[in-house]
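In: 3D, please:
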Amino acid sequence: MTATEKIQGPASYFPSIEKKYGQPIEHWLQILRSAGDLKHMELVSLLKTEHKLGHGHANALVAYYLARR
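Out: Model prediction:
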């Protein structure tokens, strides 16, 4: 990807997730890996309830994670 290409999809949320929650994306991906074999919305709920992420940010992280699993 070149510097002029715009990031699209779930990864486009990553800069705001890191800024708002003060953790690198790898931190959140490790939490998702540690959660085991849960469904999409179960993972979203985990991030929202246990880690206080907003729905959009949690959903973006889960979508990114599951697409690469």
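In: CA atoms for contacts and neighbours, from now on please.
Out: Fine.
In: ok, now which ones touch residue 43?
Out: Residue 43 makes contacts with 32, 35, 62, as judged by Cα atoms under 8 Å, 6 or more residues apart in numbering.
In: Can you classify it by secondary structure?
Out: Each residue gets one of three states, and residue 43 gets helix by DSSP: H, G, I helix; E, B strand; the rest coil.
In: and the gap between it and residue 18?
Out: As judged by Cα to Cα, to the nearest Å, residue 43 and residue 18 stand 18 Å apart.
In: repeat for residue 58
Out: 12 Å.
In: So which of those two has more stuff around it?
Out: Neighbour count, other Cα atoms under 10 Å: between residue 58 and residue 18, residue 58 has more, with 23 against 15.
In: one more, for comparison:
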Amino acid sequence: MTDDAVKGPASYFPSIEKKYGRPIEEWKDLVRKRLPAKHMELVAMLKTEHGLGHGHANALVAHTLVEEKD
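Out: Below you'll find the predicted structure:
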């Protein structure tokens, strides 16, 4: 038996899309447009300008920054 459950920041993605009505790639694009801002600056931007909760904003930023490093 394999454990195919999504873990880490991506585990928030279905609820982010449902709650805020935008695809994850749109949120990631917003984060990328603000680079090279710091992690918490990006989290604050998503919270203040777009109304995301802290956990959702943090998950999006963390996942996007990991992708940008690859």
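In: quick one: which of the contacts of residue 43 of structure 1 is nearest residue 9 of structure 1?
Out: Residue 9 of structure 1 lies nearest to residue 62 out of the contacts of residue 43 of structure 1, by Cα to Cα, at 11.9 Å.
In: The helix or strand hosting the closest one vs structure 2, average distance?
Out: Taking DSSP states H and E as the definition, residue 62 of structure 1 sits inside helix 55-68. In the superposition against structure 2, helix 55-68 of structure 1 averages 0.4 Å from its aligned positions (mean Cα distance after the TM-score superposition for structure 1).
In: list the buried ones in that helix?
Out: Across helix 55-68 of structure 1, burial judged by 16 or more other Cα atoms under 10 Å covers 57-63, 65.
In: Would you convert those residues into JSON lines that also reports distance to residue 7 of structure 1?
Out: Converted to JSON lines, the buried residues of helix 55-68 of structure 1 look like this (distance: Cα to Cα, whole Å):
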{"residue": "57", "distance to residue 7 of structure 1": "15"}
{"residue": "58", "distance to residue 7 of structure 1": "18"}
{"residue": "59", "distance to residue 7 of structure 1": "17"}
{"residue": "60", "distance to residue 7 of structure 1": "13"}
{"residue": "61", "distance to residue 7 of structure 1": "14"}
{"residue": "62", "distance to residue 7 of structure 1": "17"}
{"residue": "63", "distance to residue 7 of structure 1": "15"}
{"residue": "65", "distance to residue 7 of structure 1": "16"}
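In: of these, closest to residue 25 of structure 1?
Out: The shortest approach to residue 25 of structure 1 among those belongs to residue 61, at 8.2 Å (Cα to Cα).
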